Each structure stands twice: as C-alpha cells, then as structure tokens.
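Undergrad: Mind looking at a prediction? Sequence and model below.
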Amino acid sequence: MLNCRAIPLASVGEISPLFGLLTLVLVGVVLVSLVLQRFRQSLLVGYFLCGVLLANSGLLDWVGADSSDLDRLADLGVILLLFTLGLEFSFKEIKHLRRVALLGGGIQVGLVGIVAGGACVFFGFPFPVAIALAVAIALSSTAVSIKAFHDLGMADSPAARVALGVAIFQDILVIFFMIILPPLLGQGDGEMAAGIAVAVLKGILFLSACWFLSRHGIPQILHAVARTRSRELFTVTVVGLCAAVAFGAIQLNLSAALGAFAAGLVVSESIYSHRVLADILPFRDLFLTIFFVSIGLLIDLGEVASSWALISSATLMILLIKFGAGFLAAKRLGVGLRPCLLAAGALASTGEFSLVLFERVADFGVFNAWPEVEQILLVSTAIGMGLVPGLMRFAERMAPVLEGHRWFAGKADPPFELTSEGEREVLSGHVIVCGYGPVGRVLQQALAKCNIGALILELNADTVHEMMGKGVLGIFADARQPESLEMAGVERARGIAFTFPDVDAAIAGMRLARQRNPEILVYARAKFTEEADRLREEGADHVFHDEQESGQALIKSVLQSYVEEHVLDDFS
C-alpha cells in the first residue's frame, strides 16, 4: 500500500525553507495586491493580509519554514526605510514648515500621547511601557496618507501640507525615541534616568561623527566611485555605506535603525542624494514588503476571533482619538473646515513606524505578559491603515454639509506656509534636459534666456559639480530610472530632451516618461538613419538626425557662395 502522506518540500533536500517561504510571500503579495487594487485599497494592507493568510493556512509547514526565517530580511526593510528617511530629510523643508511641524505635530502627538498613555497606565501597564506604547500609537502612516492625497488630486493642498508637517515632527520623534527606548524599558546600563542620559550622549556623539564624515570622507569616496560610471559599483557602495554606519551604531549599543538614518543624513546634502535614492528605493520597497508580511505572520486568527470585540473597540478608539487630535492641530494652524477634516482623516490611523516600535517593544519581552495586546495593536494598525483612504473621502463629502450648517467658523485663507505660494519653488511646465554636454549646455542656456524652466539630469559627477557652481539646476541621476524622472518632476514637465545620441538610453527614458506623462513632448538625437527611424517608431515628437542636420548645414554653407538666398530653401 502506498504511503500518500504529504511531505514538506524542504525535506526533499533541494529547496531551502527560506527560498520556499520567499516564493510564497512574493507570489502571495502580487495576488492579494491585485485584488485590493480593484477596491482602491492601500497595498500595505495587502502585505498584512498576505502574512495573515500564510501564517494561518498551513503553507508554512508545507515549505518547512516558520516566521523567524523572515526576521533578518524584515530587519533589512526597517534599516532601508530609515536610510531613505534620512536621505529625504530636508532641512529646507523643515525650515519652511517649522511652525506646522512644531505646533501642529506637537499638538497632535501630545494629545494622542496623553490619552493613550493614560489609558495604558489605567489598564495596568508600567509607566515606561505606557510611554513607549503611547508614542507608537501617536504615529501615523505617511505612506498611506500621501498616496490618498495623490489619488484625490490634493498633493499640494493645505491639508496635505498639514499632514506633511506633522509627519516631519513624528519622524524626528521616532529617531529620538529609538535612542532612548532600550534604557527606557530597562535594558540599558544602570538606572533608567542615567541610562537615558548616556544613550542621548552616545547618540549626539554618533551623529556628530556622521556629520564629520559627511564633510570629510564619504563625499570623496562617492565621487571616486561615481567617476567610474559603474552603476553596479555605485549601488554596492551605497548599500555598503548604509550597512557600515548601521554597524557602527550597533557597536555603540545604539539601534541599527538610528545608524541607517544617520547614513542617509550623511548623503542627503551631497549631489549624489538623488542618485542614491533612485538606486536604493527598489531594495527598500522589496524588503519593506517583507517586513509588513512578517508582521502579518505574527497575527493569529484564533486569537483575533476570540478578541474581536477588543480589537474593534481599540481600532475605533484609536481612529476617533487621533482624528480629533489631528482636527484640533489643523484648526490651531488656522486652516478651513475642509482641510481640517482631510488632515485629521489622513492622520487618524497608526502607521508603519508604529509597527517598527511595536516590534522593538516586543524584542524587549514587554508583550510576554500581555500577548493579546500585541495582537490587538497589530490588527488595529492594519485595519486603521486600510480605512484611511475611505475616511478621507468621507471627510471630503461631509465638509460642505458641516459648512452649510455653520458648525465651524474657520479662516478664509490658510497660513502662507500652507499655500502653493509659500512653498519653495516647484518647477512646472519645464523641460527635462538629459545630459549636459555641448548640446545640453546650449539648450539650457537658450531656455534660461527665454525664462523657460529647465532641470538637468547628468551622470558625470565632475559636470554636476560644475553645474552647481554655476547655479544651474540639476541632479546627479540616470534618466533611465523611474525614480530619477519622478524627482525631476516628469508629471509636471512640458518636454524632455535627450541631448546625447544614445538611442537605447533615449528610448528607455522616453518610455518611462510617457508612462508618467503621456502628453510630454520628446526630443531626441540620432547619429544614423536607422536610429532616427527607431526613435520615430517609438513615438519621439522631434528627432534630430546628426548626419542629416550636418549634411544640410554643409550644403547651405557651400552653396551660399554660388546661388541666391531663396534657392537654399529647397535644400532645407
């Protein structure tokens, strides 16, 4: 009689448990996300659901894996998230939105923190644990809210700027809290107060050392690597830099996440920041996806079913408290009813950094005595993030109704820093010039004389330094990367000009540009007839054939000594 018992794939010896688990995760993420896209839900929620399905379907046993196999990869996601946060950390933006960040962020985080912390103390949590959970609950999902504002066509609205200012405050708070969390939860050296003081001192010294490296050492290394024009070496250097600084933080008994953030800061003010961001984003997205799936793997549907009343109550209370705090913060900033409601909806849920702090708190064994609390917080976060887009759409519909009843008297005009005029200059209707060689230089100069905005994409580090010295607006980036074109504002651009006769690069960049902006005008160069035909077939609006243009110029130059001016028009 044959034995038909199911055999785990990993037992065959040909498939490792990690490989099998990764396969299930990636395929599951795609399938679940496609379904959620049809319902206009956040993809982050799909990542949670994928983890929940894998953890409760028996598929992990089939591949011989468990959730711990994903932990190291998930940690990489957190590190890369903090690294990109440091890269995108703009001191100019902080200066511009400082009132919004300090006042709005302080009110939102303060109110939520007081209520959440008080509730934790009331339910018997030790005071340090209550502080940690209160901070985690006060944080909001930047990724979900920004996506929702884009979907509503309000990316530059006062409500979006309120949410951005509060997010800046929350980001700074997360970094500081990462430093003091170990001693706060009793894992530092000595008493808690002394441990926090030592941790803060270590953090200051560490960030000071990183600042020194950002002026002496790191730029020189990146410049030497950039001059090799090797994309692979540049990417390896960036990842190595992030890992090295994070490792240094660990050696000082600081978190790897703080080190990754500091590594991002080191590069953020250099000319290489845009190229680094474009190279690192795909890695971050991949490993961050794995992080969210790993959180979903921790959710036990049996525990959820038995605690559904607590989970529903906790989710509702978090949404109501955070919505109210966000509304009061926006109102204090002087915006009208509609922006107040939208900003409050955007800030109503807990977010991705909440999950990071929950996991850090769990690492210290805090949830061992309250395992059901971890389940409640994780599920509430997933549900809340999924409800944010719908909550914002509901808030937008309710605004006219409330305004009609005159229940809210707001200022007619928002503060200057919350308007498009108050924001730093943003290019629109401009031309993206790819390459700053002889042709690119002449084109940029001509556009400048005609007061037409232009932004240069250039891969030669020495040329970018020269551009910066002349005050020419440009970034060190590759036009064949979608992230580079997004940074160049391709969605708002009128045209894109490929000033180098590299047809393959021009076609790759043109396809990406048309995906983001189907109406953009494309200008391209070609050396030979065959290349010019390829560009026209791909849809380039204007193709400049070097051989043909040179031939016509030569004909005119020779014939103008022999024939009258009007005859030369026949050779154009």
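TA: Sure thing, it's come through.

Undergrad: make it CA atoms for all contacts and neighbour counts henceforth
TA: Will do.

Undergrad: List the contacts of stretch 23-40.
TA: If you take Cα atoms under 8 Å, 6 or more residues apart in numbering as the criterion, stretch 23-40 is touched by 42-43, 46-47, 49-51, 54, 290, 293.

Undergrad: Can you show me the strands along the stretch 1-150 of the chain?
TA: Counting by DSSP state E, counting those that start in this stretch, the stretch 1-150 of the chain has no strands to list.

Undergrad: Of the contacts of stretch 23-40 - the most surrounded one?
TA: For these, counting by other Cα atoms under 10 Å, the largest number of neighbours falls to Val293: 30 neighbours.

Undergrad: take the one below as the second:
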Amino acid sequence: MEIILISAAFIAGFVALKCNLPPLVGFLLAGFGLKAAGFSSNDTIITLADLGVTLLLFTIGLKLDLKTLLSKEIWAGATIHNVLSTALFSAALLCLKILGVGSLSAMSVDQIVLLGFALSFSSTVFAVKSLQEKGELNATYGTIAIGILVMQDIFAVIFLTASTGKLPEWYAVVIFALPFMRPLFYKLLDWVGHGEMLVLFGIFFALVVGAGLFELVGMKADLGALILGMLLAGHKKASELSKSLFNLKELFLVCFFLNIGLSEQPTLAGFALALIFMLMLPLKGILYFLVLNSFKFRVRTSLLSSLSLFNYSEFGLIVGGLAFKMGWMSGDILVALAIAVSISFILAAPINRQGHALYQRSGRWLKEHAAEKLNVRDQLINPGHAQILILGMGRIGTGAYDELRQRYGKISLGIEVREEAAHIHKAHGRNVISGDATDPDFWERILDTGKVKLVLLAMPHHQGNQIALEQLHLRNYQGQIAAIAEYPDQLDTLLEHGVDAAFNIYSEAGSGFARHVCEQLSPSFEKP
C-alpha cells in the first residue's frame, strides 16, 4: 500500500508542477483519487501529517517576531475579521437554512454560528507553503498574513479548550517558566553545532519540549511547538535551524495533503454543499482586503495578504471534527467542509501564483491612500546619494556591502525585507533600509534612482531575484546588474533575462576563500 501511495503522490505532484501548479494540488487530487479507488488513510499517514504540521508551526515560530503579533494591524485585524466573517457566514447560512437547503435546514442557530466560525479560518499550511515557494515569507504582506494566521490558531485553541470543557492540568503553570529557560535553550543551540545534531535539536524541541509538554499539561500540542519556536527566534542560529528542518517538514506535509483527500468519501450532497461554501469564499477575501486596507496599507499589501488567506482551513476541519464528535454537526456537513477546504486549496494555488499579475490589473481601479497617510511600513523611500543598491542583506549581501564599502567608500544602500534585520544593520553602521524588492510599488516608492549605477540581486530565493530583475527592466533601469544563484540553470536564466553578471554562490565561495588565503597568508610556492 505504501508503494502505491508514494507513487501516486509523486506522479500527481509532478504533473501539477509541470502544469505550473504547486505540487500540493497534485497531492490533494492524489488523495481523492486513491479514496475513490478504495484506499483510506491509516495511522502512519495521520502520524506523519501531524508531525508535518507540528514542524511547520515550530519553523513559523522561529521566524516570528513577537512585536509583529502585538501590532494593532495583526491582533486587531485578526479579531475584527474573525468576528465579522463569522457573522457574515452565519447570516448567509441562516438564509439558506430558511430556504431549506440540504442539511442546513436541520441545523439550529447555534450550530449555524459554529459552522460560520469554522469557515472563518484560513489555512496556515497552505499560506506558508505558498509564500515559501515565492520566497516572500518575510515580505510585508507575508508577515501580515502569517501574523493573522497565528492569531487565528490561538482563537482555535481557545475554542477547542472551551468546547471540550477540559481545563489544562493544574501543573500547566510550568509553561510560564519556559521564557525564563530561554538562556539555557540558547546555550544548547550553541553547543549542538551545525550537523545532524542541529536537526535533532529542532525535532526534540518541536515534538518533545514544545508539543509533548503542552499535551502533557492538557493543552494543544501544536501551540506548544509554535511557542517554543518563538522562544528560539531571537537566536543567531534560528534561520539555520529552520533551513535544516525544511526538507523534513516538506516531506511530512505531503502526508498532510494526502490525508485530507483520503479522509472522507465525497458524496453528491457533500459536493453540492461544498460548492455553496465556495460561492461564499469571495466574501472572506473581500473582508480581508477591507480590514487590512483600513489600517492604511497600500493596495498591493492588502490585496496580496488577502490572496494568501483566500482559502478555507485545516483548523476549520479540526473545529468541525470536534463539533461532529460532540453531536453538534452532522457527518454530511463535515464531509462538505473537507471538500470545500480541498477545493479552496486547488482554486487558491494558481490565484496566488498570479498574485502580482492580478495586482497590476486591479491596482489601476482600486483606490490608493495618500502617501502621507500610509502605514509606516509602506511609506516613501529616499535612497540619498547611493550609487550601488544591494537587494537582500543576508550573509552574502552583507559581505558584498562590507567589501564594496572598503573599496569605494559609503556609496551603497542595502535593502532588507525584514524590518528588525534592517535595524540591526543600521546599528552596525551600514546604510540599510527595510523594503520588499519584489514589490512593484517598492520601486515607485523610491524617490530617485538616477544616481544608481550598479544593482546586486543577493536575495536567497531565485524567484525573488527574478521578480526584482523584471521590475528593474520595467522601469527602464540603464545601469549594471549582478545576481547570485544556487544552480547552473538559474545562472543561465538570469543571463538570458539581461543580467550583466551572474555568480554561483558555491563556486564563488571557493574562489573567494582562495583569494582570502592568498591575501592574508601571502604563501610562496615553487613552480612545477
């Protein structure tokens, strides 16, 4: 059976990839196909799926700044949307109940409101996967979307705890000691090095210290993984730890999407009700846009955040599953909810892929806020007298900045998508500002780039560098462009699209090391 499941997942994922769809769409369809062929989920798939979600939330925590959650656009935006969308969905469902539509006609008002609450959630797994594939997890709109999703996860945990009537154990107070143990956690992270022990450290803290401890005291295990990740987020190796767990997490999440398709047998009644839910989905997207736009974000930020959240959620399924067990929701409704979640993923995947194109079309008629009233994250940028722009101030961008400053003086400006990282660079005396170089409006927000003679594309994701390159060409930039890439085919693509120089980060690291040795040691050798 395992061979069939793996084969079906690979083939379906590969076909989806070749159709310019995220592989997760293929995994979902593979699950539905296998279910129709008589297969069903099993304990192994469910366990691996749960591990994938736990590791996902842990890695989200590693990248999450607590200040982000405490910003009013996150906690207030998530709360306002959750309340309004629950009310809106409930009102629509009540109208359908009055009309006698399917299983809805037999539901009470309380059950209708509960279903509306389940439909108000958006998928953390889908949004993070989509943002990671585009290399925009740290973009302004990406951090807003993730912050809202984390708040929704907290709402779901509160509901699940209250609904079961089971309070955490009295010894759950030990949870409050975790922040005081952070120095010890940091020391352990320093001591484990960079190899397999780093991966094992991540798994241990996500599954044992986080999920295991919270489950032991009667709280939601996934919340524990998220909180442990947040406690480690300030460590200098947090990014390295997240990357070390990436492939393992991705593999487990294949089982998550397979499991959704394998969980319930679709029925005609379920499909009909799921289609009704899908017709209501645009209400959620519009509401997200209106709420975010009210916080004075640019149209692009509000729109792309809304598109990332334009789906139904696996947490909605968890809420629905609990309601089914408690006798508050019929099996038909739960099946319809599962189908709607799956269809929303399939629909949202290509929409998110085309998010930038959709903005360029719709941005012409969506009203923008006045420049002086924009949210502080979206205000105009003054590059000053910079002659070099470095897009991406990670390790490579930072190294390039320091080398160029040593050679030519203070003529460079670094662009870093993470606001906190930009502040750290400023504290070290570098001329760095926070901005998203993949954002078409970013280039319009720069007051004057006439003095810029060289642009370095040093972002970690190839797609992000490609998008920035396209924006430079669209604005008729006449200076020189250099870029980095991980693979030879990416180098070829960059050169074909007009980059003046492209460098493989691995081969250049080797030659840079050799140059550094020669400069520092000045070795003398005999000619062969």
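TA: Good, I have the coordinates. Please read all numbers here as calculations on a predicted model, not as lab measurements.

Undergrad: what's the neighbour count on the residue nearest to Ser354 of the first structure when sequence neighbours are not counted?
TA: Spatially, and ignoring its direct neighbours in sequence, Ser354 of the first structure is nearest to Ala136 (4.5 Å; Cα to Cα, 6 or more residues apart in numbering). Number of residues near Ala136 of the first structure (other Cα under 10 Å) recorded here: 27.

Undergrad: Relative to Glu169 of the second structure, how far out is Glu215 of the second structure?
TA: 10 Å (Cα to Cα, to the nearest Å).

Undergrad: the more surrounded of the two?
TA: Neighbour count, other Cα under 10 Å: between Glu215 of the second structure and Glu169, Glu215 has more, with 17 against 11.

Undergrad: can you tell me which residue in the first structure aligns to the more buried one?
TA: Counting by TM-score structural alignment, Glu215 of the second structure corresponds to Ile250 in the first structure.

Undergrad: I'd assumed Ala260 was in contact with its match.
TA: No - using Cα atoms under 8 Å, Ile250 of the first structure is not in contact with Ala260; the gap is 10.5 Å.

Undergrad: separation between the residue most central in space within the second structure and Ile112 of the second structure?
TA: Centroid check for the second structure by Cα atoms, centre = their mean gives Val128 as the closest residue, at 2.5 Å. According to Cα to Cα, Val128 of the second structure stands 29 Å off from Ile112 of the second structure.

Undergrad: Lys166 of the second structure too?
TA: Taken as Cα to Cα, the span from Lys166 of the second structure to Ile112 of the second structure is 23 Å.

Undergrad: If you count surrounding residues, which of these two has more?
TA: Shown here are Lys166 of the second structure and Ile112; by other Cα under 10 Å, Ile112 has more neighbours (24 against 11).

Undergrad: How about the more buried one, nearest residue that isn't a chain neighbour?
TA: In space, Ile112 of the second structure is closest to Ser90, 5.9 Å off (Cα to Cα, 6+ apart).

Undergrad: Can you report how many residues lie near that neighbour?
TA: By other Cα under 10 Å, 23 other residues sit near Ser90 of the second structure.

Undergrad: Does it touch Leu115 like I think?
TA: Yes - Ser90 of the second structure lies in contact with Leu115 (Cα under 8 Å); the separation is 7.4 Å.

Undergrad: What count of nearby residues applies to Trp365 of the second structure?
TA: Other residues near Trp365 of the second structure come to 8 when the count uses other Cα under 10 Å.

Undergrad: State the distance from the match of Glu215 of the second structure to Gly259 of the first structure.
TA: For Ile250 of the first structure, the distance to Gly259 of the first structure equals 8 Å [Cα to Cα].

Undergrad: just Leu418 of the first structure next, same as before
TA: Taken as Cα to Cα, the span from Leu418 of the first structure to Gly259 of the first structure is 32 Å.

Undergrad: Compare these two (neighbour count), which wins?
TA: Taking other Cα under 10 Å, Leu418 of the first structure and Gly259 do not tie; Gly259 has more neighbours (29 against 24).

Undergrad: Show me what that one aligns to in the second structure.
TA: Using TM-score structural alignment, Gly259 of the first structure pairs with Gly224 in the second structure.

Undergrad: residues in contact with that match?
TA: Listed by Cα under 8 Å, 6+ apart, the contact partners of Gly224 of the second structure are 206, 209-214.

Undergrad: how about Val239 of the first structure, what's its match in the second structure?
TA: Match for Val239 of the first structure (TM-score structural alignment): Ile203.

Undergrad: On the three-state scheme, that match is what?
TA: helix (DSSP: H, G, I helix; E, B strand; the rest coil).

Undergrad: Now it: closest residue in space, sequence neighbours ignored.
TA: Leu55 (7.5 Å).

Undergrad: distance of the one you found from Met326 of the second structure?
TA: 29 Å.

Undergrad: neighbour count winner among these two?
TA: Taking neighbours as other Cα under 10 Å, Leu55 of the second structure and Met326 compare with Leu55 leading, 29 against 11.

Undergrad: quick one: what's aligned to that one in the first structure?
TA: Counting by TM-score structural alignment, Leu55 of the second structure lines up with Leu80 in the first structure.

Undergrad: Dump the contacts of Gly224 of the second structure to JSON lines, plus secondary structure, neighbour count and distance to Ser524 of the second structure.
TA: What follows is those, written out as JSON lines (DSSP: H, G, I helix; E, B strand; the rest coil; neighbours: other Cα atoms under 10 Å; distance: Cα to Cα, whole Å):
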{"residue": "Ala206", "secondary structure": "helix", "neighbour count": "28", "distance to Ser524 of the second structure": "51"}
{"residue": "Val209", "secondary structure": "helix", "neighbour count": "16", "distance to Ser524 of the second structure": "54"}
{"residue": "Gly210", "secondary structure": "helix", "neighbour count": "26", "distance to Ser524 of the second structure": "55"}
{"residue": "Ala211", "secondary structure": "helix", "neighbour count": "26", "distance to Ser524 of the second structure": "57"}
{"residue": "Gly212", "secondary structure": "helix", "neighbour count": "19", "distance to Ser524 of the second structure": "58"}
{"residue": "Leu213", "secondary structure": "helix", "neighbour count": "21", "distance to Ser524 of the second structure": "59"}
{"residue": "Phe214", "secondary structure": "helix", "neighbour count": "23", "distance to Ser524 of the second structure": "61"}
